[in-house]
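S.K.: Sequence and predicted structure, then a few things I'm wondering about:
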Amino acid sequence: MTTDTIRTSDGSDLVQPGLLPELRDRTVDNLWRRAVRSKPEGTFLLWEGNEFTYAEADVEVAKASGMLRDAGVTPGTRVAVLLDNRPEYIWLLLAIGRIGAVGVPIHAEAKGQLLGHFLRSTDCSYGVIASSQAANVESVLGEDLLGYVWILDDVPADEIGTVPRLGRVQEPYAPKDVADDGKDDEHRVPRFSDNYLLMFTSGTSGPSKAAVVSQAQPITHALKIAESCGWNAQERFYTCLPLSHANAQCHTLLPAIGLGATVVLGRRFSVRKFWADVQPFDCTAVSLLGSMLQLLWKKAPSPEESDNRVSTVLVVPFPRNVQEFDDRYQARFATLYGLTECAPVSISRPGEGYDRPAGMAGRILRDHNDVRIVDADDIEVPLGTVGEIAVRRHDPYITVQRYYGRERETWDDFRNLWFHTGDFGYVDEDDVLYFVGRKSDSLRRRGENVSIRELEEVLQSFTGVLEAAVIAVPSDLGDMSEDDIAVYFTSEDGTQLTAEQLDLLAEAELSRYMRPRYIRHVDDLPKTPTSKIRKDVLRRDAEVNLTQFFDAETRRQI
C-alpha cells in the first residue's frame, strides 16, 4: 500500500494508507471481510427504517452465499439479478463475489425486447427475480425457462396474483442460517482476475453490450474515486441510482465498504423527494448523473436542500454553471471521466476546476492509465486538439476484458492495443481532460460541425424546457455530408411551451447553423434503465414520423 495525504470532505488534511489493496488482493470478498473485521459494529446500511451493522450484514451475505451454493452455483456460474434497490441486492452482489460466480445485474424497470436481450445474450442459468417483475420475464422467456430461479416477494401477492413459472426449479427467496458458507474452502476462493459481473453498457445508440468485468475492476474504480475525493470512514453515502448500474456500485457501495463507511440506499430517484430523502440520514456524499442534477436545479428550493450535511457531490458531466450549484447547495462538486469499460480515467477533487471551460473532466490519473487523443487513423493529435479519447491501463484486469458474445466489437474497441472510448475530447497544458461529445453524437450543418451536447444544454436552459434531445436527420438538400437538426423536448410542469415558441427562443439565442429545423413536443423521452435518452429510438421515430414535427423553415407543422 502507499501512503497519501488527501483532503477530507470537511476540508481538513488526512494522512492515511492508500485505500487500494495490492492488485492480487482486490477481490470483493477480501474488501468486504476487511471492513467487517475493522468495524463489525459500525453502521453499514440504512434502508427505509432498517439498519444493518457490518457484522449483521455479514450474516446476510453468508446466508445468501449458502443459498446459492446449495443450488449448485459455482465459480463462473452466471446469475441474473432482477430486483429494485433493496438490501438483498447488496447481499447477492457480495455473495456472488465470495463464490466467484458471475452476476448479471438487470435494471428492475427493464421489459420487453430490452429485457429479453439482457437475459438471452448472457446465457444466464440462474436468476433472482422480484415477484413484481415475474410477468415481464415470462413474456420474454416463453417456454425457454431458466434453470433455477428464486422469487423475491416485493409486493403483496394480491396485487400480482399467481407468480408464473420462470425456472425449471423455482423457489421463494429465503436464505437460511448456515454454519459454514465455504469461506475456508481453498477451491472456492476467487482471484482478482476472475470474471465477476456482466455489466451492460448504456445502449444509447444501439443494443447494449455486456461488458465482462473482473473482480479487481470495480474495486479499483471505487477506491481511486474515494482517494481523489478525500472521503473517510465517517462518510454517509447516499444513492438512489439502481444497483444494477456502475454508478451505484462504484461511486457509493464499494467506496463505503473500502472505507468502512455507511451506505444510505434509496429505492429510486424522485425530483420532489430527493433532498427530503437525503437530509434525515445526515448524508455527506451523493453521486448524481448530470440529468438528475439539472432536474433538481429546475425544482423550487426546499428547506431540506439547504439544511443537510452533504459536502461532496460527484456528478458526470460537470455542469457549466457549477459555481451556482455550489452556492445553492453549499457543497463542493467533483467530476470524472470514465465508462463502464474503464473508470476513472480522470477526476477532479471537490471544489476544483470551476473556472475551467465546459466539458472539464478532471486531471488524468497518470499513475493509473495512459491517455491519448487520436485522429481517425489512430495517430495522436497535438495538445489541445479534439480527437477520440483512447485509454490504456497500467495494470491488468482493471479494464473490461471483452464484450460477452461480441468478439467483433471487442476487437474494434481495443484495436492497436488501446481502448477506444467512442468519445471526443482534448487535453490541455495542465493535463486536464475535456469531454466534447460522443463520436456518434455530432453532426454537420451548413458546413459547420455542431456539438449535440452543447446544443442540448442551450435548449434545456430555456424557460419551460425540461429536457431536450437532439438528433441528426438527412438534409433535404441531397448532400450526404450535410444534416438537418431535429429536437424532441418535454416541458416543465405548469408550462405550455409549444414547438413554435421553442423555435422563437432558438432563433433569438442560437447561430443559424445550430438552430433546429424540426421541433416536436412530447410527454416523455424514451430512456435506458439508467435514465440515458435512447437516441436510437428517436432516430427510428423521426424516419417515419417527421410529419409530426414543426418545420422551422416553413414556420408550420409539416
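M.R.: Thanks, I have the structure now.

S.K.: from here on, contacts and neighbour counts on C-alpha atoms
M.R.: Fine.

S.K.: Surely Ser38 touches Leu259?
M.R.: No - using CA atoms under 8 Å as the test, Ser38 is too far from Leu259 to be in contact (9.7 Å).

S.K.: neighbour-wise, which of those two wins?
M.R.: When Ser38 and Leu259 are compared on other CA atoms under 10 Å, the one with more neighbours turns out to be Leu259, at 22 against 12.

S.K.: so who does the more buried one touch?
M.R.: For Leu259, the contacting residues are 19, 35, 231-233, taking CA atoms under 8 Å, 6 or more residues apart in numbering as the criterion.

S.K.: Just put those in TSV and tack on secondary structure.
M.R.: What follows is the contacts of Leu259, written out as TSV (DSSP: H, G, I helix; E, B strand; the rest coil):
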residue	secondary structure
Leu19	coil
Ala35	helix
Trp231	coil
Asn232	coil
Ala233	coil
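
S.K.: Out of these, which two sit at the greatest distance?
M.R.: Within the contacts of Leu259, two members stand farthest from each other by CA to CA: Ala35 and Trp231, at 15.3 Å.

S.K.: between those two, who's got more neighbours?
M.R.: Neighbours were tallied for Ala35 and for Trp231 using other CA under 10 Å; the higher tally belongs to Trp231 (26 against 22).

S.K.: and the helix ranked longest in the chain, what does it pack onto?
M.R.: Counting by DSSP state H, the longest helix found in the chain is helix 54-70. Here helix 54-70 is seen to pack against helix 28-38, strand 43-47, helix 87-99 when contacts are counted using 3 or more CA pairs under 8 Å, 6 or more residues apart in numbering; DSSP states H and E.

S.K.: which one of the ones you listed is the most hemmed in?
M.R.: Of the helices and strands packed on helix 54-70, the one with the most neighbours on average (mean count of other CA atoms under 10 Å) is helix 87-99, at a mean of 23.

S.K.: and the angle for that one with helix 54-70?
M.R.: In this structure, helix 87-99 runs at an angle of 70 degrees to helix 54-70, with axes from the mean of the first three to the mean of the last three CA atoms, to 10 degrees as the basis.

S.K.: For the following helix or strand past helix 87-99, report the contacting residues that lie outside it.
M.R.: If you walk from helix 87-99 toward the C-terminus, the next helix or strand you reach (DSSP states H and E) is strand 102-105. With CA under 8 Å, 6+ apart as the contact definition, strand 102-105 has outside contacts at 75-82, 93, 96, 122, 124, 195-199, 243-245.

S.K.: another one to put next to it:
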Amino acid sequence: MRGPRFRRTRPSVRALRSTSGRNVMHHVKLSDPADRTVDRILRAQAEMVGDDEFLVEENTRHTYAAVDDLADRHASGYAELGIGAGDTVALLMHNSVDMAVTSFGVNRLGAVWSAISPEYRGEWLGELLNSVGSPVLVLDDELWSSVAALPVIPFRHLVIRGSSQQARSEAPAGVAVHDFDDLARGHAIRHDSKAYYGDTNAILWTSGTTGRSKGVMQSHNVWITYAQRHNEIYRDGVREGERFYGCIPMYNSGGWIMNVYPALLTGVPACIDKRFSVSDYWNRLRYFDAHHTILLGTMPLYLAQQPACDDDTENPLRTACINPLPRNLPEFMARFGLERVGSGFGQSEIMGATLYSSDWPLKPGSSGFVRDDDPVETRLLDADDNEVGENEVGEICVRPRAPFAIFNGYFNEPEKTIEAFRNLWYHTGDLARRDADGELFFADRKKDSLRHKGRNINSFEVEHIARQFPGVTDVAAVGVTLTEMDHEEELRICLLLGDGATVDRLEFCKFMDAKAPYYFVPRYVDVLDAFPLTPTGKVQKFKIRERGIDAATWDRLEHAADWSPTR
C-alpha cells in the first residue's frame, strides 16, 4: 500500500549560494578538523535547522533536533550497558531509521558501531558476530532465530528491536535482554564526544582475497570527505528542499555515504526503505519526493527492463550514483528524466579512486577519471610496485593526499592491514589500464572473487560451505558474465563427487541457502569428472570459465523456477 505522498518541493530561490554560484545547501563549517565528526555535525545541525526533517521512513519522520536528542538518550543507554569510547556495538538490523539513530548514539560515546548483514546465518554469522568483539548486540526481533541457532552467543547484552518476548524466554543464562524502545526513553544527558576526526566510528565487513570477511574501519573523516566530494561532483550541489533516498543495505558503505551522511552535511532529509523493489521503485521515489539516490549492480538493468510507461519521466529524481554504469546510459537518463549521473571506481576501503559525472566526456568501458584534486592519489603498479606505462595493465593502488581519506585498516587484523599497504600503497586487488586522458579501464580481478548483484563474492567462502554437502569432494565457484552487463556475474558452482555419490541440484541449493547468505546460492550447478589443474595442483578456474555453460549445466531459474533463496 503506497500511503499518502509527500508534498512535492522544488528548489527555492532562497537557497544558499556556493562559491561556484549554484544554489546549494551548506549549513555546517568543516574547515576545522575538530568539527569533522558525525556526532558534532549532528549537534550543529540540530542547533541550526532543528525543526527540519532528517531521518524519514514509511511511518516515521525525525527532525534533526529529535535525532540529536535520541542520540543522547541512546548514548546513555549504551553507557549503562558498559559501552565507552573505543568499544564496539554490533548491529544486526534491516534498513531503518532506528538503525541510523542508534549509530549516532554509539558514536556520541566515542564508540564504534559495526553493521552485520542480516542475510548471514550459521557459521558465517557466528564468526562475524564473534569478530566484532562487542558485549552488546542490537538486532531486529525477526533475526533472533538466526542468533538463537548459533552454538554460542558471544554477547552479554541483547537489545531487541520489536518484540523481545521470544528472546527473553530463549536467551541462555548470563545474557541479558533489553527492549530497543527503552533506549529512547533513557536519560537525556548531553553527551559530548571527545572523538578525533581520524578515529574509527564504524566497521563494515567485506570479503577478503583468500579467506574470511575483514572488518573495514572507517573514520569520521572518510565519511565526511566523500559525502562532500559526491555532493559536489555527482549532484552539482544539494538544493534547498531536496531529499536523499536509500534502499541498498545499510551494512554496505553505500547505504551511508550515499544517503545518511550527505544529507547530514547539507541539513536535508535522508529517506530510508527496507529494500529495493524493481516494480515499485519509482513509486517509492515519488512517495518520498526524493531527488538523489544510488543504484548498484543490476538495479539499473532491472529498472530498464521494466515496460516503458508514459509517466517514466514524472518522478522527482534529479541525480543518481550508478555503479557500474549501464551501457545505454544516455537512454536510461532520458527515459527517467535524470539530470546528472555520477560513478567511479571504489571499494569500502576507498570511497573513490576515480570519479565520473555524466556531463564529462567518457569513453565506452571507462571506470572514470583520475583527477589531480582527488582526496587520494591513484596509480597502476606492477608486481614490484613500479608504475606501469600508459595503456599498460597494472593493479589499482591508492594512497591518501589528505589525512584520513581512506580506511583506517582492518579490524583486529594488523597483518592483513600491512599486507594491503605494501610500500605505503593500498593495493585494491583489481587490475586496470589508464589512457592518455586519465581515464581508467577495468581489466580483471587479481583476487579470486566474482561480482554478483553489486557485491564482491569471495569464491573461497562459497567453496568452504559447498564442500560440506554430503558426497562432495571438491568445489570450484566461478562467475558467468551477464550478457547485459560486463561487470556482473551469476554464480556457478562446479562439483566433484566421491565414488558412487549423486547430488540433487535443488537440494544442494537449499543446503547452501540454509548455511549461507542468499547470494551464495548458485544459479548454475555443474557436476564434473575432474578439474583442470596447474602442475602444482591448483585449479585452473579460467579454463572452467572458458568452457562456459552447456546442455549438462543445471540452471536453477529453469529447473526450479518455483523456488527461490531465503532473503
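M.R.: Perfect, thanks for sending it. The structure displayed is predicted, hence computed values, not measured ones.

S.K.: Dump the helices and strands packed on helix 54-70 of structure 1 to TSV, plus distance to Arg188 of structure 1.
M.R.: Listed next are the helices and strands packed on helix 54-70 of structure 1 as TSV, based on distance: least, CA to CA, whole Å:
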stretch	distance to Arg188 of structure 1
helix 28-38	11
strand 43-47	26
helix 87-99	6
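
S.K.: follow-up on the earlier one: how about the longest helix of structure 1: buried residues?
M.R.: By neighbour count on 16 or more other CA atoms under 10 Å, the buried set for helix 54-70 of structure 1 is 54-58, 60-69.

S.K.: residue closest to the middle of structure 2?
M.R.: When CA atoms, centre = their mean is applied to structure 2, the residue found nearest the centroid is Asn252 (1.8 Å).

S.K.: Test my guess that it contacts Leu204.
M.R.: Yes - counting by CA under 8 Å, Asn252 of structure 2 sits close enough to Leu204 to count as a contact (6.9 Å).

S.K.: coming back round to it: which one among the buried residues of helix 54-70 of structure 1 gets closest to Ala226 of structure 1?
M.R.: Tyr54 (19.3 Å).

S.K.: what's the matching residue for the closest one over in structure 2?
M.R.: Tyr54 of structure 1 maps onto Tyr64 of structure 2 when the alignment is built from TM-score structural alignment.

S.K.: now Glu138 of structure 1
M.R.: When structure 2 is aligned by TM-score structural alignment, the residue opposite Glu138 of structure 1 is Ala148.

S.K.: How much space separates that match from Ile294 of structure 2?
M.R.: Shown here: Ala148 of structure 2 relative to Ile294 of structure 2, a distance of 34 Å by CA to CA, to the nearest Å.

S.K.: neighbour-wise, which of these two wins?
M.R.: Higher neighbour count among Ala148 of structure 2 and Ile294: Ile294, with 24 against 14, using other CA under 10 Å.

S.K.: Map that one onto structure 1.
M.R.: Ile294 of structure 2 maps onto Ser287 of structure 1 when the alignment is built from TM-score structural alignment.

S.K.: same check, this time on Val260 of structure 2
M.R.: That one, Val260 of structure 2, aligns with Leu253 by TM-score structural alignment.

S.K.: which residue packs closest to its match, ignoring adjacent ones?
M.R.: Spatially, and ignoring its direct neighbours in sequence, Leu253 of structure 1 is nearest to Val263 (6.4 Å; CA to CA, 6 or more residues apart in numbering).

S.K.: Same question for Arg275 of structure 2.
M.R.: Take Arg275 of structure 2 and drop its neighbours on the chain: the residue closest to it by CA to CA, 6+ apart is Cys247, 4.9 Å away.

S.K.: so what corresponds to that neighbour in structure 1?
M.R.: Under the alignment (TM-score structural alignment), Cys247 of structure 2 maps onto Cys240 of structure 1.

S.K.: who's in contact with Gly186 of structure 2?
M.R.: Per CA under 8 Å, 6+ apart, neighbours of Gly186 of structure 2: 73-74, 76-77.

S.K.: ok, it to Ala402 of structure 2 distance?
M.R.: As defined by CA to CA, Gly186 of structure 2 lies at a distance of 39 Å from Ala402 of structure 2.

S.K.: repeat for Ala420 of structure 2
M.R.: Here Ala420 of structure 2 is placed at a distance of 19 Å from Ala402 of structure 2 (CA to CA).

S.K.: Neighbour count: these two, which is higher?
M.R.: More neighbours sit around Ala420 than around the other of Ala420 of structure 2 and Ala402, counting by other CA under 10 Å; the figures are 18 against 12.

S.K.: After alignment, which residue of structure 1 pairs with the more buried one?
M.R.: That one, Ala420 of structure 2, aligns with Asp413 by TM-score structural alignment.

S.K.: who's in contact with the closest residue to its match other than its chain neighbours?
M.R.: If the residues on either side of it in the chain are set aside, Asp413 of structure 1 comes closest to His420, at 5.0 Å by CA to CA, 6+ apart. The neighbours of His420 of structure 1, taking CA under 8 Å, 6+ apart as the test, are 388-391, 413-414.

S.K.: please redo it, this time with the cut-off set to 10 Å
M.R.: By CA atoms under 10 Å, 6 or more residues apart in numbering, the contact list for His420 of structure 1 reads 372-374, 378, 388-392, 412-414.

S.K.: Which parts of the stretch 251-400 of structure 1 are strands?
M.R.: Secondary structure of the stretch 251-400 of structure 1 (DSSP state E, counting those that start in this stretch): strands located at 262-265, 285-289, 312-316, 332-334, 336-337, 346-347, 360-364, 369-374, 387-393.

S.K.: Can you lay out these as TSV showing distance to Asn449 of structure 1?
M.R.: Written out in TSV, the entries for the strands of the stretch 251-400 of structure 1 read as follows (distance: least, CA to CA, whole Å):
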stretch	distance to Asn449 of structure 1
strand 262-265	42
strand 285-289	26
strand 312-316	24
strand 332-334	29
strand 336-337	23
strand 346-347	26
strand 360-364	20
strand 369-374	18
strand 387-393	14
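
S.K.: so which of those gets nearest Leu538 of structure 1?
M.R.: Across these, the minimum distance to Leu538 of structure 1, taken as CA to CA, is reached by strand 285-289, at 21.0 Å.
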